[in-house]
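Colleague: using only what follows, build the 3D model:
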Amino acid sequence: MHRSIAMLSLCAVGLAPLAAHAQVVRSGAGTLADVTAIRDAFRADLGGGTVAGANGSFGGIRREINWDAVPDAFSAPNNLPANFFNANSPRGAVFATAGTGFQLSANAGVAPIAFDNIDPSYSSTFQAFSPQRLFTALGSNVVDVNFFVAGTSTAALVRGFGAIFSDVDLANTTSIQFFGPGSVSLGTFYAPSLVGSQSFSFLGVSWATPIVSRVRITNGNAALGAGVLDQNGNPVDLVVMDDFLYGEPVDARSVVPEPATLALVGGGFLALVGGTHRRRRRMV
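Modeller: The predicted structure is shown next:
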């Protein structure tokens, strides 16, 4: 039997100073019931209630993606367009990866489930949190999520982001790195691990005001692929994603940064300029 882990922290060690400013971290691993409770606490942090509107909108305060209503034509063995959730279903999220694309697992009867189309062992490794689809990058274990005002090309900020992960076995491998305006890092946070197949983990971080321009999700330490196996005791940790939750994307130009944010962003800019000036002097 898996031992469940549940955790709430208000700060994390080794993060940039900005990450400690008005920040709440929700994380835990365990059974579906364990992780559902932590997910719901993060929902409350972001606000927006429990009833979804069009395009995963909760009261104009929070957005969610659970993948399950995506048409079969955009799931395995077919790829998911990177901008599906800003074009086909406008939710203000556009994906990027150094790999070859993105894929959702198929519904039963359409194609093999849980990415068995990639390797037949994966349905015994992964499990969907909200039945039935899962999400992964192809050819890479890293996914960037960039935020826009829903349905537009206008850059946006959100006040938090969280995700469900399936089968995080190794500690300090699966993470979410948050970035603010100007690509200033807000810190890297690690999803909790739980040895054993088909387990669930949740990680979500929120701030008091919209401050996040994008996130980088690192899933385990390897990309899915034929013959790439995830087993207990194996140094390869394969991880896929389920539900995404994030604050309503708001026009970045309309957000007035708090003084602490301005100081840190300004400090980063001055450090960059100073470093460039010093390098030029050395070159001369």
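Colleague: contacts, neighbours, all on C-alpha from now
Modeller: Noted.
Colleague: please, which helix or strand holds Asn146?
Modeller: If you go by DSSP states H and E, Asn146 is part of strand 142-147.
Colleague: same question, Val195
Modeller: Short version, using DSSP H and E: Val195 is in no helix or strand.
Colleague: check the one 10 residues further on too.
Modeller: Assignment of secondary structure by DSSP H and E places Val205 within strand 200-207.
Colleague: neighbours of Thr188, just the number please.
Modeller: 19 (other CA atoms under 10 Å).
Colleague: that one belongs to a strand?
Modeller: Yes: using DSSP: H, G, I helix; E, B strand; the rest coil, the assignment for Thr188 is a strand.
Colleague: the structure of the following sequence is requested for comparison with the preceding one:
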Amino acid sequence: MKLILGALSAVSLGLPSLAGATPIVRSVGGDSTPASITGVRDQFRVDLGGGTVAGPNGSFGGLRREINWDGVPDGSSAPNNLPGNFFNSNSPRGAEFSTPAPGTGVQVSANSGIAPVEFDNINPTYSSDFRVFSSQRLFTGVGSNVVDVSFFLPGTTTPALVSGFGSVFTDVDLTSSTKIEFFDAANASLGVFNVPVGTVDSESLSFLGVSFTEGAIISHVQITSGNTALGAGVNDGAPFGPDNVIDVVAMDDFIYAAPVPEPETYAMLLAGLGLIGAISRRRKASMN
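Modeller: Here you go, the predicted structure:
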């Protein structure tokens, strides 16, 4: 018992200060070939750890989780919305998704033969704009170009922290239109990081992954994909306001560090272990 308490105390007392958190940024804007971004994506995988062999529920070595959307059942993909907790309940990976108003949820694109691919169910021009990184599904917010990703201990409602998060994007055309903002457990921003523009006009791929040297300090991220939500008649490159054009962007693979308990959870565990230790000592004393 003393060894366990000592180890947990070191973890608890060793949690880093978030002031001046240091990010490691891996980003690249590529062409329409997955190979154009794979090298940088793999650098981010190395940053998080876990090797290359996938275990159950997208777990790599217990250090990293990945979602490529391709195993989502047809009934939970377009034209239907994906349940926001699908990847914490049905396939427990510790990630839940939501959209701010006027968003109405999130959606995964359909496989060929089930419904139009690459969100052509929303707008028949989108398969000419978007490209998949890992076949064959993509991911988007519905009614909003903003998606919030919150982390939990997989399969539970216990909030958790991760040390890094990254995503593949397709058809990023404008500088600063697509970004990820990271937040700590106190909901303070850890920084906003822009996704690089692709190197071709349509069907480009881009990647952005950010991890922090301080370890698991990210409680949730907010992803802004393009400058407007996907929609009927919302065509990429069309005029958007007096000085801009529409930039619609979809997402593919998510990669993030394995969720770990927040500091408060560690504190509760320590308190519980301390109580067990006290009860044990009392019992021993009463027996003497």
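Colleague: sorry, back to before: the helix or strand following the strand holding Asn146 of the first structure corresponds to what range in the second structure?
Modeller: Sequence-wise, the next helix or strand downstream of strand 142-147 of the first structure (DSSP H and E) is strand 156-157. Mapping strand 156-157 of the first structure onto the second structure (TM-score structural alignment) gives residues 160-161.
Colleague: go on, stretch 60-73 of the first structure?
Modeller: Under the criterion TM-score structural alignment, stretch 60-73 of the first structure matches residues 62-75.
Colleague: next one: that stretch to chain centre, how far?
Modeller: Mean-position distance between stretch 62-75 of the second structure and its chain equals 11 Å (CA atoms, centre = their mean, to the nearest Å).
Colleague: list of residues touching it?
Modeller: 45, 48-50, 57-60, 93, 108, 110-111, 114, 134-139, 252-258 (CA atoms under 8 Å, 6 or more residues apart in numbering).
Colleague: stretch 161-172 of the first structure: which residues count as buried?
Modeller: 161-170 (16 or more other CA atoms under 10 Å).
Colleague: ok, stretch 229-245 of the first structure next?
Modeller: Result for stretch 229-245 of the first structure [16+ other CA under 10 Å]: buried residues 229-231, 236-245.
Colleague: before we move on, what about stretch 36-56 of the first structure?
Modeller: Applying 16+ other CA under 10 Å to stretch 36-56 of the first structure flags 36, 38-39, 41-43, 45-48, 55-56 as buried.
Colleague: and the end-to-end length of it?
Modeller: Terminal residues of stretch 36-56 of the first structure are spaced 18 Å apart (CA to CA, to the nearest Å).
Colleague: and if you look at stretch 136-145 of the first structure?
Modeller: 13 Å.
Colleague: where in the second structure does it align, residue-wise?
Modeller: Going by TM-score structural alignment: stretch 136-145 of the first structure matches residues 140-149.
Colleague: check which residues of the matching stretch are buried.
Modeller: Buried, per 16+ other CA under 10 Å, within stretch 140-149 of the second structure: 140-149.
Colleague: for the helix or strand encompassing Thr265 of the second structure, buried residues please.
Modeller: Element membership for Thr265 of the second structure (DSSP H and E) is helix 263-287. For helix 263-287 of the second structure, burial by neighbour count (16+ other CA under 10 Å) applies to 263, 266-267, 270, 273.
Colleague: take those and write them to CSV, including distance to Ser202 of the second structure.
Modeller: What follows is the buried residues of helix 263-287 of the second structure, written out as CSV (distance: CA to CA, whole Å):
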residue, distance to Ser202 of the second structure
Pro263, 44
Tyr266, 47
Ala267, 50
Leu270, 53
Leu273, 57
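Colleague: now, which of those sits nearest Thr224 of the second structure?
Modeller: Pro263 (28.2 Å; CA to CA).
Colleague: which residues does the alignment partner in the second structure of Asn88 of the first structure contact?
Modeller: In the second structure, Asn88 of the first structure lines up with Asn90, judged by TM-score structural alignment. The contact partners of Asn90 of the second structure, taken as CA under 8 Å, 6+ apart, number zero.
Colleague: how far away is the residue mapped onto Val234 of the second structure from the first structure from Asp119 of the first structure?
Modeller: By TM-score structural alignment, Val234 of the second structure lines up with Val228 in the first structure. Between Val228 of the first structure and Asp119 of the first structure the distance is 8 Å, computed by CA to CA.
Colleague: would Leu264 of the first structure count as being in a helix?
Modeller: Yes: secondary structure assignment places Leu264 of the first structure in a helix (three-state DSSP).
Colleague: okay, now it: neighbour count?
Modeller: Counted with other CA under 10 Å, residues neighbouring Leu264 of the first structure total 15.
Colleague: give me the nearest residue to it, chain neighbours excluded.
Modeller: Leu18 (6.9 Å; CA to CA, 6 or more residues apart in numbering).
Colleague: hang on, the one you found in a strand?
Modeller: No: counting by three-state DSSP, Leu18 of the first structure is located in no strand; its state is helix.
Colleague: gap between it and Val255 of the first structure?
Modeller: 16 Å.
Colleague: and for Gly268 of the first structure?
Modeller: 19 Å.
Colleague: swap in Gly28 of the first structure?
Modeller: From Gly28 of the first structure to Val255 of the first structure the distance is 31 Å (CA to CA).
Colleague: check Ser206 of the first structure too.
Modeller: In terms of CA to CA, Ser206 of the first structure sits 16 Å off from Val255 of the first structure.
Colleague: what's the answer for Pro235 of the first structure, then?
Modeller: From Pro235 of the first structure across to Val255 of the first structure, the span is 43 Å (CA to CA).
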